[in-house]
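Undergrad: pasting the structure only:
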């Protein structure tokens, strides 16, 4: 499984989990490979989704009957049946359920067949950031009024982060960020008055404790700088031996 940029961890920071005012959106993950199911569940929970996991068609139907999910992320090849047939059954029971298929099959006929009644189709090996982003996008598209509340934007100087659509704007232009990049920038903005230590960024954005040797922070800071500096003056600052902040911030 490809987990995205170098150094991306399974529990990337919260970015895409919608909240409908009734509680966090619920995703039913149906995947028979435990390691993949665990990565998906950990990441989605850290992105503010509630998650149920099942490894078979039988388990998935039982879970869906007890707790109605907002979205189902379905592996196509399951031990006791076809994920597409499961998707059709779930959609029959819950017409407003968002369906995203996850599979190693990428033949055009397979994709067209799944998208005939599903909402999106992701192939393995997958990018974990992309899975989170596409689930959020499907929920916004399929259930915009039920799932997404209106939240005031976060602002810092000429930077604006839309907490409803997860769009970033600067100098009147739009900056396209991955969910993890967005989570990192949001944490810096929320701490805009000070320099944030690397250890704190690892803990709050990636849920990593005591990993001073990790280069994931430096890697993502470089991604952010590359994108943000294209539409405005340098914004992210480095305090050597301390951490990172935004222009004008203090320790």
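TA: Here it is on my side, so go on. Quantities reported herein were computed from a predicted structural model and do not represent experimental measurements. Numbers count the residues shown, from 1 in each chain.

Undergrad: going forward, measure contacts between C-alpha atoms and count neighbours the same way
TA: OK.

Undergrad: So which bits of stretch 143-153 are buried?
TA: For stretch 143-153, the neighbour count (16 or more other CA atoms under 10 Å) marks 143, 146, 147, 148 as buried.

Undergrad: Make a markdown table from those residues and add secondary structure and distance to residue 77 to it.
TA: Below are the buried residues of stretch 143-153 laid out as a markdown table (DSSP: H, G, I helix; E, B strand; the rest coil; distance: CA to CA, whole Å):
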| residue | secondary structure | distance to residue 77 |
| --- | --- | --- |
| 143 | coil | 27 |
| 146 | helix | 31 |
| 147 | helix | 29 |
| 148 | coil | 31 |
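
Undergrad: Turn the residues you listed into a markdown table, including distance to residue 111.
TA: Formatted as a markdown table, these follow (distance: CA to CA, whole Å):
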| residue | distance to residue 111 |
| --- | --- |
| 143 | 23 |
| 146 | 28 |
| 147 | 26 |
| 148 | 28 |
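
Undergrad: Could you single out the nearest of those to residue 86?
TA: residue 143 (20.7 Å; CA to CA).

Undergrad: SS state for the residue lying closest to that closest one once chain neighbours are set aside?
TA: Counting by CA to CA, 6 or more residues apart in numbering, residue 143 lies nearest to residue 96, which is 7.6 Å off, once chain neighbours are set aside. Here residue 96 is coil, with the state taken from DSSP: H, G, I helix; E, B strand; the rest coil.

Undergrad: Included below, for side-by-side comparison, is a second structure:
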């Protein structure tokens, strides 16, 4: 899931990016209304977190302009906590409203609710428990086990494994893995994919007799249970 945070307080914006990335989300930042509206209008985001008071264009103006072309879920995150402020934000088109200061756990819970509302068919169609041989992955609890043994994975390792498992048997290129897991365009000088695959393989395959993660020379990587 890809989120856009439009927040002019730099420290808060970086805090949100770090925390939400650790929750498994890909996060872009904008620090003013003009840049935020441009990214929100041209990008493909699952949800926006929008500050109400922004330089350039304030949050309500961003929301008004955005609603003319897109219905991306918007969570307003602002210091304006009066009833009339909340009503105005919701009437303008916000899907939820959270007042600063806030608990990060509540923010995450509200994001999850909005994403479930906006992607009901995705929740119904896609399984949350994935299996391959003796590998089990719980996408909701973000837990992976092999032969009943818990795999201690980082956020990126879990996201990488989940992507490979959802498309098991399919060879995924380094470019696609970089774009899907790290939200970055692949650079031949960057070995981030190879390093992550090596670390994942050490946890996923090395302690066990059967290899599941395979390298396909010149093409990429595939997760499959081979005889």
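TA: Looks like it came in fine. Model, not experiment: these values are computed from the prediction.

Undergrad: mean offset of the longest helix along the second structure relative to the first structure (after superposition)
TA: Across the second structure, the longest stretch assigned as helix under DSSP state H is helix 104-118. After superposition onto the first structure, the mean distance of helix 104-118 of the second structure to its aligned counterpart is 1.4 Å, using mean CA distance after the TM-score superposition for the first structure.

Undergrad: contacting residues around that helix?
TA: When contacts are defined by CA atoms under 8 Å, 6 or more residues apart in numbering, helix 104-118 of the second structure is touched by residues 20, 46, 47, 73, 75, 95, 96, 98, 123.

Undergrad: Could you identify the buried members of those residues?
TA: The neighbour-count criterion (16+ other CA under 10 Å) marks 20, 46, 47, 73, 75, 95, 96, 98 among the contacts of helix 104-118 of the second structure as buried.

Undergrad: re earlier: so which bit of the first structure is the longest helix of the second structure matched to?
TA: Per TM-score structural alignment, the counterpart of helix 104-118 of the second structure in the first structure is residues 128-142.

Undergrad: What range does stretch 166-176 of the second structure cover in the first structure?
TA: Going by TM-score structural alignment: stretch 166-176 of the second structure matches no residues.

Undergrad: and the end-to-end length of that stretch?
TA: End-to-end distance of stretch 166-176 of the second structure (CA to CA, to the nearest Å): 14 Å.

Undergrad: go on, stretch 102-122 of the first structure?
TA: By CA to CA, the extent of stretch 102-122 of the first structure from end to end equals 5 Å.

Undergrad: If you count neighbours, what's buried in that stretch?
TA: 102, 103, 111, 114, 115, 118, 119, 120, 121, 122.

Undergrad: Residue 88 of the first structure: which of the residues you listed is nearest?
TA: residue 118 (8.3 Å).

Undergrad: How much space separates the closest one from residue 142 of the first structure?
TA: 11 Å.

Undergrad: Now list whatever residues contact both of those two.
TA: By CA under 8 Å, 6+ apart, the residues touching both residue 118 of the first structure and residue 142 are residue 98.

Undergrad: how about the helices in the second structure?
TA: Going by DSSP H, the second structure shows helices at 10-22, 33-42, 59-66, 83-92, 104-118, 120-125, 155-166, 174-182, 192-204.

Undergrad: any idea how far the shortest one is from the chain center?
TA: The reference is to helix 120-125 of the second structure. 17 Å (CA atoms, centre = their mean, to the nearest Å).

Undergrad: so which of the helices of the second structure comes closest to residue 3 of the second structure?
TA: For these, proximity to residue 3 of the second structure was assessed by CA to CA; helix 10-22 is nearest, at 8.8 Å.

Undergrad: re earlier: in TSV: the helices of the second structure, plus distance to residue 132 of the second structure.
TA: Output for the helices of the second structure, formatted as TSV (distance: least, CA to CA, whole Å):
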stretch	distance to residue 132 of the second structure
helix 10-22	25
helix 33-42	37
helix 59-66	42
helix 83-92	44
helix 104-118	26
helix 120-125	19
helix 155-166	8
helix 174-182	20
helix 192-204	12
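
Undergrad: looking at the ones you listed, which is closest to residue 137 of the second structure?
TA: Across the helices of the second structure, residue 137 of the second structure has its closest neighbour in helix 155-166 (7.4 Å, CA to CA).

Undergrad: Any idea how far the closest one is from the middle of the chain?
TA: Taking mean C-alpha positions (CA atoms, centre = their mean), helix 155-166 of the second structure and its chain are 12 Å apart.
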